[in-house]
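>>> Sequence plus predicted model, see below.
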Amino acid sequence: MKPDLRTALARKPLVGDGAMATYLYQLGLPVGVSFEEFNLLKPDVIADVHRQYAAAGAEIIETNTYSAQQNKLARYGLEHKVEEINAAGVALARRAVGDNVYVVGSIGAVRGGAGKNIRTAVVKRDFEEQIGVLLGSGVDGLLLETFFDLEEMSLALSLIRKKSDISVICQFAVEDPERTRDGIPLAEAFRRLKGEGADVIGFNCRSGPAGILRALETIPPDLSLPLSVFPNAGIPDYVDGQVVYSATPEYFGLSARKFADAGAKLIGGCCGTTPEHIAEIAKALRGYSPAAHAAVPAPAESQASVIEAASAPAEPPQDAEPSIVDLVRERHTIIVELDPPRDLDIARFMAGAQALKDAKADALTMADNSLAVTRMSNLALAALLKERVGIRPLAHIACRDRNLIGTQSHMMGFDALGIDHVLAVTGDPAKFGDLPGSSSVYDLTSFEIIRMIKQLNEGIAFSGKPLKQKAKFVVGAAFNPNVKHLDKAVQRLERKISAGADYIMTQPVYDPELIERIAESTKHLNVPIFLGIFPLASGRNAEYLHNEVPGIQLSDVVRQRMSGLEGAAGRAEGVKIAEELLDVAMAHFNGIYLMTPFMAYDMTVSLTEYVRSASPSLNRTPFK
């Protein structure tokens, strides 16, 4: 007979299961439905997922009841089936995995990402109803997961403790690695929950292994409480209408031991994870004994953004300033990415812009809420850059945030302000950003938005009506060369050029041989390419980008050179590697696209100056 869950967690790290909803999506089930209703409609499918995770090595299985609450089920007309769905969820899990695997009842936040205005009385009603059914159905424990606010977590925990002494796992989804969404420092939140009766506290969702490890390290060791971690499989990407995740099962296996070293006693996976990820975690934890060293902290938010694009070369008036396309056909031309701030303070952003202008960057490019994280409007900042700094702004336009009406209105505003260089991108799905309750629009694909902006250059609105005068947008398209089949990526790029793209901006490249292959594979194209270079800030930053950020692949050589380097030493080596890559890139491409890590614009200023000072012969030390 297995020990109770509380006892088992005190003995050794246990393996949790992986995602349910995203895995069902990968298996071909539709989105926009209640996955919890599948407990009734497709019980064999749900049971099979549970069996797969148990077979992979999961010692704890979550019931498929995360959103099985009255307020959430009401969206699908299922509010009267709360008891039936929750009871079925427990019965399916128990039947699928037997008595030797722990079954915990999954309870998600009622307010969640966008439900702050839901009355407390409604929240309490929903929790009480779901908790009662799960306890009555015979779970081994309860899991409160993906909670953003301490107050809501505390309410749910207090309701459980009024009914039962069952083991309770509390997991936050954090946007800030140091505090909850309601502003409570994580260490304080954990101490409070411990005092209120939580058995295990930790994190799930919102971040991949690197981000969750960073949050885990804010928890003081004197807390003396088992910790839990269920990270996402990296940052999701949106490719050809499909949401995909980049973190591999092998990476999860490597991360599992770091989590265990940091004190995690329950390690599983959230969005994007599969039985293969859980199998690697289980493999890594077999025979585990605590390491003598502390876990490596994770990097801050990555500056890498997935770039896709839009529109054709507007013929400028005779007295107009030469476009980026004009410049790059004549000489080395530098675009530098500097992301808008996430708060209302623009001082550092403007200082960076001025420094980059002084270094003779040709344009400053700004993402449009990259990674679905809310940032200041790049339209407003673009106008300020023109007015105060006098550098050309190049603004990204995401399909995610605006419908057809909003997108045309946005473009008309850019035209009125004389901001004519844009980059049309698909945009990361909203549910994976800092406001997961918001909607992703996607009225347009990246190919369609290229054509539609191009239409504005003909003086024709999206609706087909005349606009009295023509816009003059110059639009770039994204290219990710870090793929297994470069020829297929080039074919996709050709479609973007056919749609009207004027120039290409690539994802960061870290392999000189790949740079040469890109040059050879794209030499037939009649549009200029800006080769992406992203200077690495540390060894942790390198591993994060390689394993968790879609569209970025580091070479083994680069990872080895950055391994273990932090602080000034890490930045110095990152700049050195970037310079060596630039030597190769400048021999093949006039276009250079530099990305600024963590607002460390001194790094991209240095690299901009390096390009400007490069000798025509480019006889420099070869990349090693």
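Nice, thanks for sending it over.
>>> contacts and neighbour counts: CA atoms only from here.
Fine.
>>> who's in contact with Val110?
Taking CA atoms under 8 Å, 6 or more residues apart in numbering, we find Val110 in contact with 69, 71-72, 123, 126-127.
>>> redo that, cut-off 6 Å
By CA atoms under 6 Å, 6 or more residues apart in numbering, the contact set of Val110 is Val123.
>>> Neighbours of the residue nearest to Ser167 when sequence neighbours are not counted, how many?
Spatial nearest neighbour of Ser167, chain neighbours left out: Gly141 (4.8 Å); criterion: CA to CA, 6 or more residues apart in numbering. A count of nearby residues for Gly141, using other CA atoms under 10 Å, gives 23.
>>> which ones are touching Leu5?
Contacts for Leu5 (CA under 6 Å, 6+ apart) come out as none.
>>> let's see it at 10 Å
By CA atoms under 10 Å, 6 or more residues apart in numbering, the residues touching Leu5 are 14, 60, 101-104, 140-141, 166-168, 199.
>>> follow-up on the earlier one: cross-check the contact I'm expecting between the residue nearest to Ser167 and Val90.
No. Gly141 is not in contact with Val90 according to CA atoms under 10 Å; the separation is 11.2 Å.
>>> Please enumerate the helices of the stretch 351-500 of the chain.
Secondary structure of the stretch 351-500 of the chain (DSSP state H, counting those that start in this stretch): helices at 378-384, 404-416, 446-457, 486-499.
>>> So for the shortest one, what gets flagged as buried?
Okay, so that is helix 378-384. 378-379, 381-383 (16 or more other CA atoms under 10 Å).
>>> A further structure is provided below for comparison with the first:
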Amino acid sequence: MNILESLKDKLLVADGAFGTCYVGMYGEQGTVAPELANMRHPERVLEIHKEYVKAGAGLIRTNTFAANTASLDADTDYVISNVRAAVKLAKQAADGEAGTDHKKVYIAGDIGPIPADAGLTLNERVSQYKLLGGAMQDMGVDIIWFETFPEFNVLEPVVKHLKARKDTPVMVSFCVNQFGYSNCGFSARALLSQVAGNQDVDCVGFNCGVGPYHMLQLLKKLDIDCGKPVSVMPNAGYPKFTQSRLVFNDNKEGFIDKIQDIAALGADIIGGCCGTNPEYIHQIMERVKTGDIAKAAKVHVEKVQADSAVKDNFLKGRLERGGAATKNADGHKHKLIAVELAPPVDVNDQKLLDAAHILKQSHVDVVTFPDSPSGRTRADSILMAEKVHKETGLRVMPHLCCRDKNAIAIRGSVLGAQLNG
């Protein structure tokens, strides 16, 4: 039975984080990054995989999240050798530990995003993702898992290529913040919708970025019944700096409670990301065995479609430059871009926030907000501007219209705006 068939009738529990688990075990004594350990310290990699399988994980990810030329500072041949070694170790752990209870343990070939500052062009990144995925296909992984990506555009030609090459299942998992947006400005709803409509992707999911509470709140606003299996892998919580190190506090009890609620929303694959370890997975499996975590009927909650026309127009970057001239860092003049966003007529600001995040990625200089244009009631321009600034960091400029306010009301608004920065 392949992994897609298995997901039709049961919940699959995956492993937890590999990187933070490795650093926790060997960070002080070891001098090897987790991915480099595939070839330099294979016994460490094998031990962590085994612990996750013993904890009950039915799916483990290869230790290859950062196995790329930029992150490992290595050539392509070394990276591919590293990937092959990683898959062998994961298979060895799965076969050795699962054989005693005849439980099938699936292997996911894990591919993380190449760092944005690596200096690689789009075509170079696409080419490298194809090579990594192809090597994993040849090694016989059960699924290729593109993990923690902020966008799908770079992966679209990759998954098309891999599917044409060999029919290995493919999963794409996105990383969004507590407001539901990725680093590239795409909303969770838009990403889910985009991948749900792609025939080359078999599973979709969200991982990293947020802890279990914010992940649960995000999923409650989405309809995750998208016609494809969905994975959800939140962080253990939020890290703190301790002695110049990022440390995740133990949050097993709160994590397990929220994972139980996430499973009830209809998640097909659950597990953990940064800060989780085999004990977290063991506790999840204990809840599964007692029936506290069961595959529940998928719940349809708020279903709001993003304004795809607005998104597509701004993504093309066809913004006409106009306005006052200023100087950039090298002394050359350029014109500022100001874009107006009208506050909503009700309390649903999803479309406006989607547009604001797209404008941020399009390098708009300032976003302006009219004050109830055409004499129709809309959300307050100052409060709307403050929310957009808080969530995106954009420069904002609310308008104040004297038509509908007397002097007292206008002074009150200005004072309130000053108090809020």
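Right, received. Where do you want to start? Keep in mind that this is a model prediction, so the values were computed, not measured.
>>> Widest-spaced pair of the contacts of Leu5 of structure 1?
Val101 and Asp199 (18.4 Å; CA to CA).
>>> sorry, back to before: any common contacting residues for Gly141 and Val90 of structure 1?
Here Gly141 of structure 1 and Val90 have 62, 103-106, 134-135 as joint contacts, going by CA under 10 Å, 6+ apart.
>>> So which of these sit within strands?
Among those, the members found in strands (DSSP state E) are 62, 103-106.
>>> Pull out the buried residues from the residues you listed.
Buried among those by 16+ other CA under 10 Å: 62, 103-106.
>>> Out of the residues you listed, which is nearest to Phe259 of structure 1?
Using CA to CA, these come closest to Phe259 of structure 1 at Glu62, 20.0 Å.
>>> In space, what's closest to that closest one - neighbours in sequence excluded?
Leaving out its chain neighbours, the residue that sits closest to Glu62 of structure 1 by CA to CA, 6+ apart is Val104, at 5.0 Å.
>>> What is the equivalent residue in structure 2 for the one you found?
Using TM-score structural alignment, the equivalent of Val104 of structure 1 in structure 2 is Ala108.
>>> Which parts of the stretch 51-200 of structure 2 are strands?
59-61, 106-111, 143-149, 170-174 (DSSP state E, counting those that start in this stretch).
>>> Of all those, which one comes closest to Glu156 of structure 2?
Using CA to CA, the strands of the stretch 51-200 of structure 2 put strand 170-174 closest to Glu156 of structure 2, at 10.2 Å.
>>> What separation do you get for the residue nearest the centre of structure 2 and Ala188 of structure 2?
Against the mean C-alpha coordinate of structure 2, by CA atoms, centre = their mean, the closest residue is Cys175 at 1.0 Å. If you measure Cys175 of structure 2 against Ala188 of structure 2 using CA to CA, to the nearest Å, the figure is 9 Å.
>>> Would you mind listing the residues touching both of these two?
150-151, 181-182, 205-206.
>>> Which single one of the residues you listed is nearest to Ala196 of structure 2?
Of all the shared contacts of Cys175 and Ala188 of structure 2, Ala196 of structure 2 sits closest to Gly205, with 10.4 Å by CA to CA.
>>> Identify the residue of structure 1 aligned to the closest one.
Here Gly205 of structure 2 is matched to Gly202 in structure 1, going by TM-score structural alignment.
>>> quick check: angle from the host helix or strand of that match to strand 167-172?
Under the criterion of DSSP states H and E, Gly202 of structure 1 resides in strand 200-204. With axes from the mean of the first three to the mean of the last three CA atoms, to 10 degrees defining the directions, strand 200-204 of structure 1 sits at 40 degrees from strand 167-172.
>>> Superposed on structure 2, what's the mean shift for strand 200-204 of structure 1?
For strand 200-204 of structure 1, the mean deviation from structure 2 after alignment is 0.8 Å (mean CA distance after the TM-score superposition for structure 1).
>>> which other helices and strands contact the next helix or strand after that strand?
As assigned by DSSP H and E, the chain's next helix or strand after strand 200-204 of structure 1 is helix 209-216. Under the contact definition 3 or more CA pairs under 10 Å, 6 or more residues apart in numbering; DSSP states H and E, helix 209-216 of structure 1 sits against helix 186-195, strand 200-204, strand 227-230, helix 249-261, helix 539-548.
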